[in-house]
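> how does the following fold in three dimensions:
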Amino acid sequence: MKTLGYAAKHSFSNLAPYEFERDPCAENEVEIVVQFCGVCHSDIHQVKKEWNNTIYPCVPGHEIVGVVRKVGTSVTRHAVGDLVGVGCMIDSCRKCEPCKLKEENYCEGPNGALATYNGPMVPAKQAPGEINTYGRDNTFGGYSETVVVPEDFVLKIPANLRPEVAAPILCAGVTTYSPLKHWGVKAGDRVGVLGCGGLGHMAAKLAKAMGAHVTVFTATDNKLDVASSLGVEIVREDDKEALKLMKSSFDFILSTIPESHDINPFIQLLKRDSVIVVCGALEPMKPVDNQALAFHRKQVAASLIGSIADTQEVLDFCAEHGIGPDIELIPIQDINVAIKKIIDSKVRFRYVIDMATLAREKS
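Below you'll find the model as predicted:
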């Protein structure tokens, strides 16, 4: 099936129109016409080969909302016309312990989970061009007309969530919801969020809806005025006096900063037996002062996206609490400008592509 999308062909090239073949629906799959797709910082890391695992051509996009156009013969969960979503994964080995526990994001199969784009999450286990256990060496994401996905990796979008707002919840939402849930954040807890971008502002909204007292730490001056809109406390990361007053006062801290950074100043803010979780960066981090951890039995941990169950749960949670990411809709033709603005921290807070604009490339 011929499909039009936007792809990068090299780490130094812009995204541009690209036509490719989608496999037809298998008996357990659904074909989705993409309506909206969020622009995630991971898209930028992959397009620019900053994680050194990009397979080109690279068609990004793993915050996908669209309408089911076709279903396979054995599909029971979704029907033609349903509004659905696709997040960071489209399959897993289904046999390992994490998969059996419905934690597909931690799949320990030979190739890990199958990412929505850029192929398996651990392609280093195969030679370039080698066909892996999924029968393919690349996948193409939601910056495209259609996607074809196994039915159990497709999410239901609640009726009271605007589809364009739902899109970033499929990555930014679940990536922050999953650690908040796993480490048991509850009403009355004091929660810190490092970073106030696409993930950070979503983490703040989720933690606040859980009843926590939330403080956002940012290094960007133009984010300081968002406190009134988020309804949370906001502090400059480099305000040493403010940090000193917060020493040993936080139950949980979540770092959403999307590149390597120093978490040592924030370890000091944790209570005894509390944890700081990194969910934004996949690069090696700055060294940690273990003495600061050991003397108060503090912990440093990490979290990777979220399971399919977590993703459905956070969609339903956002619908129930009337929350969602702050978005700006853009045409696909503006994607390269949008990427530059994200790199320069000039977006509040999540770009979402109106995929109907892709039709302009055919006119």
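> C-alpha from now on. contacts and neighbour counts both.
Noted.
> how far away from the center of its chain is stretch 309-321?
In terms of C-alpha atoms, centre = their mean, to the nearest Å, the centre of stretch 309-321 is found 14 Å from the chain centre.
> show residues contacting it.
87, 102, 155-158, 160-161, 166, 169-170, 173-174, 177-178, 206, 209, 324 (C-alpha atoms under 8 Å, 6 or more residues apart in numbering).
> how far does stretch 210-227 stretch from one end to the other?
Stretch 210-227 has an end-to-end distance of 18 Å (criterion: C-alpha to C-alpha, to the nearest Å).
> hmm, Val278 is touching Pro258, no?
No. Distance between Val278 and Pro258: 9.4 Å, which falls outside the contact criterion (C-alpha atoms under 8 Å).
> now, the contacts of stretch 309-321 that are in helices?
Residues from the contacts of stretch 309-321 lying in helices, with DSSP state H as the criterion: 166, 174, 177-178, 206, 209.
> which among the contacts of stretch 309-321 end up buried?
87, 155-158, 161, 166, 169-170, 173-174, 177-178, 206, 209, 324 (16 or more other C-alpha atoms under 10 Å).
> in CSV: the ones in helices among the contacts of stretch 309-321, plus distance to Pro98.
Below are the ones in helices among the contacts of stretch 309-321 laid out as CSV (distance: C-alpha to C-alpha, whole Å):
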residue, distance to Pro98
Ala166, 26
Val174, 17
Tyr177, 18
Ser178, 15
Leu206, 25
Ala209, 28
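> now show me the structure for the sequence below, then we'll compare the two:
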Amino acid sequence: MTTVAAYAAPAAKAPLERTTIERRAVREFDVLIDIKFAGICHSDIHQVQEGWGEAIFPMVPGHEIAGIVSEVGPGVTRYKVGDRVGVGCMVDSCRECDNCKAGQEQYCVKGNVQTYNGIGKDGEPTYGGYSQKIVVDENFVVRIPDGLSLDVAAPLLCAGITLYSPLKRWNAGPGKKVAILGMGGLGHMGVKIAHALGAEVTVLSQSLRKKDDGLRLGADHYYATSDPKTFQELQATFDLIVSTVSAPLDFNAYLTLLKAEGVLVNVGAPEEPISLNLFSVIGGGKTLAGSMIGGIPETQEMLDFCAAHGIGSEIELIEASEVNTAYERVQSSDVRYRFVIDTATI
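Have a look, this model is predicted:
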């Protein structure tokens, strides 16, 4: 085992603090990664605060991990020392169910092993990317193309795939009108990816405060959802709406913005339940759907796509000691658009 420095929450809702954790010895099919950068996802905050239910503490958050391979097990064939790699939201799955065999490990019937706040097959808790090193089975590691800097690539391991997967699944592209609901860490990636796919892109945001950014990143249109006229003007406009908002919304209102047989797919994960009038989907044959990250093959596809189109996250690089301030700023929407920890400062 290896002792490494990390930042952890010792208890629910407690500030993160510097500590040390143990990483397992490299097994036959394992890859040891020197973590260079770790993104801060809103999911990290939800879990530290137990917003999604009881959690495991101490907790080392972080599932947007970019680094360099420093050791491989004797059975590893996919990676070698020096490779640029990433780790996202999961580090194992059953590998036997139909979903796993189809490359959709995120929907593992038996439940995948989360990168942090999870229990591995060895019965030990998992610790995430706010640390200096991590050991992961090679099957849950992805390659970061040379065209992507590691710092702006780190958030792609969650934010990037979370938007890429539904945009691809529901055929965002030329001739399609796509709305991205929310202009934050997830939403700004949706704008970039939908634009690169060739769709006509609209941002729906609470205010026009980030309009210049939205247009710069690839949006064709930008509307404030706080203005009632927006819902009148855009009625029956979109083929696809991707909601990145992690707070309850009036989905009945947003469903009116879809064309007949349009899709509103939710990737945000509110802590509270929503209310829905089913006539909002019955009328117009509309679909209210969900999507959760992506499988390992699709995550690699996303990274290759982003490298080919010059897409990285818009980041604010911070030192590890600033993580608690960063959490506060994320909760007040004061980041453009993803905090990334320089793990050399841990």
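> which residue of Val278 and Pro258 of structure 1 possesses the greater neighbour count?
Val278 (23 against 20; other C-alpha atoms under 10 Å).
> tell me who's in contact with the more buried one.
Val278 of structure 1 touches 254-256, 300-303, counting by C-alpha under 8 Å, 6+ apart.
> pick the one among these closest to Val226 of structure 1.
Using C-alpha to C-alpha, Thr256 comes nearest to Val226 of structure 1 of these, at 16.5 Å.
> excluding chain neighbours, what is closest to the corresponding residue of structure 2 for the closest one?
Aligning on TM-score structural alignment places Thr256 of structure 1 opposite Thr244 in structure 2. Leaving aside its sequence neighbours, Thr244 of structure 2 sits nearest to Gly268 (C-alpha to C-alpha, 6 or more residues apart in numbering; 4.4 Å).
> for that neighbour, give me its contacts.
243-247.
> and those residues, which are buried?
Applying 16+ other C-alpha under 10 Å to the contacts of Gly268 of structure 2 flags 243-246 as buried.
> filter those residues down to just the ones in strands.
Ser243 (DSSP state E).
> from the buried ones among the contacts of Gly268 of structure 2, pick the one nearest Glu17 of structure 2.
Nearest member of the buried ones among the contacts of Gly268 of structure 2 to Glu17 of structure 2, counting by C-alpha to C-alpha, is Ser246, at 25.7 Å.
> what range in structure 2 does stretch 301-318 of structure 1 sit on?
Going by TM-score structural alignment, stretch 301-318 of structure 1 sits over residues 289-306 in structure 2.
> which parts of that stretch are buried?
291-296, 298-306.
> same question for stretch 215-230 of structure 2.
Buried-residue list, stretch 215-230 of structure 2, by 16+ other C-alpha under 10 Å: 215, 217-219, 222-225.
> same deal with stretch 44-60 of structure 1?
For stretch 44-60 of structure 1, using 16+ other C-alpha under 10 Å, the buried residues are 44-49, 54-60.
> so how far does that stretch reach from one end to the other?
Stretch 44-60 of structure 1: ends 9 Å apart by C-alpha to C-alpha.
> please apply the same query to stretch 213-229 of structure 1.
15 Å.
> ditto for stretch 20-31 of structure 1
15 Å.
> where along the stretch 201-346 of structure 2 do the strands fall?
221-224, 238-243, 258-266, 287-290, 315-319, 338-342 (DSSP state E, counting those that start in this stretch).
> now those as JSON lines including distance to Ile68 of structure 2?
Output for these, formatted as JSON lines (distance: least, C-alpha to C-alpha, whole Å):
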{"stretch": "strand 221-224", "distance to Ile68 of structure 2": "39"}
{"stretch": "strand 238-243", "distance to Ile68 of structure 2": "33"}
{"stretch": "strand 258-266", "distance to Ile68 of structure 2": "33"}
{"stretch": "strand 287-290", "distance to Ile68 of structure 2": "33"}
{"stretch": "strand 315-319", "distance to Ile68 of structure 2": "18"}
{"stretch": "strand 338-342", "distance to Ile68 of structure 2": "14"}
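> out of those, the one nearest Thr3 of structure 2 is which?
Proximity to Thr3 of structure 2 (C-alpha to C-alpha) singles out strand 338-342 among these, at 19.0 Å.
> what range in structure 1 matches that closest one?
Residue span in structure 1 matched to strand 338-342 of structure 2, by TM-score structural alignment: 350-354.
> what mean distance separates that stretch from the matching residues in structure 2?
Compared with structure 2 after the fit, stretch 350-354 of structure 1 shows a mean deviation of 0.5 Å (mean C-alpha distance after the TM-score superposition for structure 1).
> run the chain-centre distance for that stretch.
That offset, for stretch 350-354 of structure 1, works out to 13 Å (C-alpha atoms, centre = their mean).
> now do stretch 166-176 of structure 1
5 Å.
> so where is it in structure 2?
Using TM-score structural alignment, stretch 166-176 of structure 1 lines up with residues 153-163 of structure 2.
> start and end of that stretch, how far apart?
Start-to-end, stretch 153-163 of structure 2 (C-alpha to C-alpha) is 14 Å.
> now do stretch 82-89 of structure 2
Note: stretch 82-89 of structure 2 ends 22 Å apart using C-alpha to C-alpha.
> so where is it in structure 1?
Under TM-score structural alignment, the match for stretch 82-89 of structure 2 is residues 81-88.
> mind giving me a markdown table with the buried residues of stretch 44-60 of structure 1 and columns for distance to Glu328 of structure 1 and secondary structure?
Formatted as a markdown table, the buried residues of stretch 44-60 of structure 1 follow (distance: C-alpha to C-alpha, whole Å; DSSP: H, G, I helix; E, B strand; the rest coil):
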| residue | distance to Glu328 of structure 1 | secondary structure |
| --- | --- | --- |
| Ile44 | 17 | helix |
| His45 | 21 | helix |
| Gln46 | 22 | helix |
| Val47 | 21 | helix |
| Lys48 | 23 | coil |
| Lys49 | 26 | coil |
| Thr54 | 27 | coil |
| Ile55 | 29 | coil |
| Tyr56 | 28 | coil |
| Pro57 | 27 | coil |
| Cys58 | 23 | strand |
| Val59 | 21 | coil |
| Pro60 | 18 | coil |
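> many thanks, we can stop here.
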